[in-house]
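My questions concern the predicted model and sequence given below.
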Amino acid sequence: MGLAIAVGFLADMKENDEEGYEWAQHMLANVNRALSAERLPTWEEPEAVEVTLRPHADSFPYSFIHFLRRAYVLALAAPSDLPPTNGQLTSEDHERMEDESAMLASHLLCHSDAEGVYVPVDLAEPVFASPDSGVPGGGLIGSSQGLLRELRIVAPYLGVTLDPDLSDAEAARLDALGWDEENPFHREHTVFLALWEAARVSVAEGTAIVFT
C-alpha cells in the first residue's frame, strides 16, 4: 500500500467507474460546500480533462511525504545547505514539523498523508472543514496554487532548478534521481516531482488533486 496522487479524478471515474463517478461527484460537492461555508471561492470540476503528466512515480510509501515536509520546514530557516537523513526521521525532525504545522498555514504540512484534496483555488491558507463535512482526510483542504508556492521554497535546497518552472529536462532528471536509492534525497525528489506535476496540471486545467 502507498499514496497515489490523481488529477482529473472525476473525469477518470466518469469514463471508467460508474460507481466511483457518483462517489467522486458527492465528495467534490462536499469540498465545495466546505469552501462556501468559509465564504471562499469554489470551482467546477471538469468531467473531461486533458491530463499530460511527465514521467514520475505513480505511487510511493506513505512515509515518503514526511521526508519532503522535513525538507520544507528546514528550508524555511534558509540554511546554507540541507542535511540528508539516514533514511529515518529523528524526534527533532518530527518536533519541527509539528511546530510548523501548528501554525495552520502550510498546504504541504496541513494535509492527510493518505487521502484528501487540493483544489485549483488560490487560498492563502489551508481550510479546516468539520470532520463530519464529508471532506476526505479529516476535513483538510489544500490549494494547488499554495502547494506550488511551497514547492518553490524547498526546490533549491533539494538541488531542483526552476527556470522559472520545472523544465522537461529537469523533470526527467528528478524522475531518475527518485529511482536511485543511492541518492540521499531520493524520497524527497520522488514526492517533489509527483506533487509538482499534479499541482501544475491542477492549476492549468482547473481540476482537483486527490490523494488516495
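Yep, it's here. Quick caveat: nothing in here was measured; it's all calculated off a predicted structure.

all contacts plus neighbour counts: C-alpha atoms, from now on.
OK.

would you list every one of the helices in the chain?
Along the chain, counting by DSSP state H, helices occupy 9-16, 18-37, 64-76, 91-101, 144-154, 168-179, 186-205.

Out of those, the one nearest G138 is which?
Proximity to G138, assessed across the helices of the chain by C-alpha to C-alpha, is greatest for helix 18-37 (11.5 Å).

relative to helix 9-16, how tilted is that closest one?
Relative orientation of helix 18-37 and helix 9-16, computed by axes from the mean of the first three to the mean of the last three C-alpha atoms, to 10 degrees: 160 degrees.

Give the other helices and strands that helix 18-37 contacts.
If you count contacts as 3 or more C-alpha pairs under 8 Å, 6 or more residues apart in numbering; DSSP states H and E, helix 18-37 packs onto helix 9-16.

structure B:
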Amino acid sequence: MACDLWLVPLVDVLAHSPENPFRDDLDRYNGVLAQYGLPPVPVNPYVPGFSGDVETIAAFDYDSLHFLRRAYLLGLTGFEVTPVDALGSDYEQLLEMFEATAEQSHLVWHFDHAGAYVPVDFAVPLVADELLAAGGPLGSSQGLLRELQAVAPLLGIDPLNPPAPTRPLGPTPLEQPFGPPIDDFQHPYARERHAWAGLYSAATRSVTQSSMIVFA
C-alpha cells in the first residue's frame, strides 16, 4: 500500500474559507491543542504571489514507513540498527516491548493513511477521543523533524544534504506500489531512506512555511 503526503498551507484565504475541506479538522485540532494548554494552529495572512494551493510533496509505500519506524525505535532503545529484507514479527515484538516509548514518538505513533502533523511544537503526540475517532493522534511537525534528524545518521543520511523526496505524477492509489527510487534501490537502507526523504521534506516545509502535513 502507498500514500501521498500533502502540504496544506495555513493561510487565511484557505483556512477561513467556508469551502475549506480541512475546516472541521482544524477546529478539532485547535480544540485538542487548547485542552493541552497549547496555542492554536498558526494561520498567516495571505501574501500576494504565494500559492495557497494544497500540494502533494511526496509519496512512499507503507512498508518503507514501517522500516523507518523500526530503525528509529531500535536506535532510540539502544539496539543495533541493521538492514532487513522484510518486516517480520520482530517489528511487532519491538512495538509491544516498547509501546510506551512508541507512544511518545511523532514518527511512530501516527495512524497510517490518516491524521496530521501541525507546525506547533509539543513534546509527544496528542491523543483525545475526538482525534482517535477521526484519524488518530495529532503530531508536531517540529517533533517529527527532530526525530528524523536523530535517525538520519543510522541510515547514512546527512540532514544538511538530504536526499530528494519522490514526488508522484498524480494521486497515488492506495494499492499502487511506490517503492524507493531506482538510483537508491541498492542501498541497504533504501526503504528507510525513501520514507525519510518524503517526511523530512514535508516536515521542513511545514515548519518553515507554516503548513499542515496530511497523509492521503
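In hand now; what should we look at? Bear in mind that the values here come from a model prediction, so they are computed numbers and not experimental data.

circling back: deepest of the helices of the first structure, which one?
Stretch with highest mean neighbour count among the helices of the first structure: helix 186-205 (a mean of 23; mean count of other C-alpha atoms under 10 Å).

so that helix corresponds to what in the second structure?
Alignment of helix 186-205 of the first structure against the second structure: residues 190-209, by TM-score structural alignment.

Comparing that stretch with the first structure, how large is the average distance?
The superposed stretch 190-209 of the second structure is, by mean C-alpha distance after the TM-score superposition for the first structure, a mean 0.8 Å from where its aligned residues fall in the first structure.

Identify whichever of the helices of the first structure lies nearest to E44 of the first structure.
Between E44 of the first structure and these, the tightest spacing by C-alpha to C-alpha is seen for helix 18-37, at 8.7 Å.

ok so, going back, output the helices of the first structure as a markdown table; include the columns distance to A114 of the first structure.
Listed next are the helices of the first structure as a markdown table, based on distance: least, C-alpha to C-alpha, whole Å:
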| stretch | distance to A114 of the first structure |
| --- | --- |
| helix 9-16 | 16 |
| helix 18-37 | 16 |
| helix 64-76 | 10 |
| helix 91-101 | 17 |
| helix 144-154 | 16 |
| helix 168-179 | 20 |
| helix 186-205 | 13 |
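
counterpart of G37 of the second structure in the first structure?
Using TM-score structural alignment, G37 of the second structure pairs with R39 in the first structure.

give me every residue that touches the residue nearest to G75 of the second structure when sequence neighbours are not counted.
Closest residue to G75 of the second structure apart from its sequence neighbours, by C-alpha to C-alpha, 6 or more residues apart in numbering: V81 at 6.3 Å. If a contact means C-alpha atoms under 8 Å, 6 or more residues apart in numbering, then V81 of the second structure has 71, 74-75, 154 as its contacts.

need those residues in TSV with distance to A195 of the second structure, can you?
Listed next are the contacts of V81 of the second structure as TSV, based on distance: C-alpha to C-alpha, whole Å:
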residue	distance to A195 of the second structure
A71	12
L74	17
G75	17
L154	14
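
the residue most distant from the middle of the first structure, which is it?
Largest separation from the mean C-alpha position in the first structure: E18, at 26.1 Å (C-alpha atoms, centre = their mean).

how close does that one get to G116 of the first structure?
Counting by C-alpha to C-alpha, to the nearest Å, the separation of E18 of the first structure from G116 of the first structure is 21 Å.

With G134 of the first structure instead?
From G134 of the first structure across to G116 of the first structure, the span is 11 Å (C-alpha to C-alpha).

right, and E115 of the first structure touches T212 too?
Yes. In this structure E115 of the first structure lies within contact range of T212 using C-alpha atoms under 8 Å: 4.9 Å.

quick one on the thing from earlier: quick one: which of G134 and G116 of the first structure has more around it?
Set G134 of the first structure next to G116 and count neighbours by other C-alpha atoms under 10 Å: G116 wins out with 22 against 18.

Isn't that one up against F211?
Yes. At 5.1 Å, G116 of the first structure counts as touching F211 under the criterion of C-alpha under 8 Å.

For P162 of the second structure, give its distance to G88 of the second structure.
In terms of C-alpha to C-alpha, P162 of the second structure sits 28 Å off from G88 of the second structure.

Could you do D129 of the second structure as well?
As defined by C-alpha to C-alpha, D129 of the second structure lies at a distance of 31 Å from G88 of the second structure.

try I157 of the second structure
25 Å.

Have a look at the two and say which one is more surrounded.
The residue with more neighbours, out of I157 of the second structure and G88, is I157; 18 against 9, by other C-alpha under 10 Å.

so what corresponds to the more buried one in the first structure?
Under the alignment (TM-score structural alignment), I157 of the second structure pairs with V160 of the first structure.

Please tell me how far its match sits from D175 of the first structure.
In this view, V160 of the first structure and D175 of the first structure are 12 Å apart by C-alpha to C-alpha.

what's the answer for D81 of the first structure, then?
Relative to D175 of the first structure, and taking C-alpha to C-alpha, D81 of the first structure is found at 22 Å.

Could you do T212 of the first structure as well?
As defined by C-alpha to C-alpha, T212 of the first structure lies at a distance of 21 Å from D175 of the first structure.

burial measure for A78 of the first structure, as a count.
Neighbourhood size, A78 of the first structure [other C-alpha under 10 Å]: 13.

now it: how far from F67 of the first structure?
For A78 of the first structure, the distance to F67 of the first structure equals 17 Å [C-alpha to C-alpha].

same question, F211 of the first structure
Distance of F211 of the first structure to F67 of the first structure, given as C-alpha to C-alpha: 17 Å.

L174 of the first structure too?
Relative to F67 of the first structure, L174 of the first structure is positioned 16 Å away (C-alpha to C-alpha).
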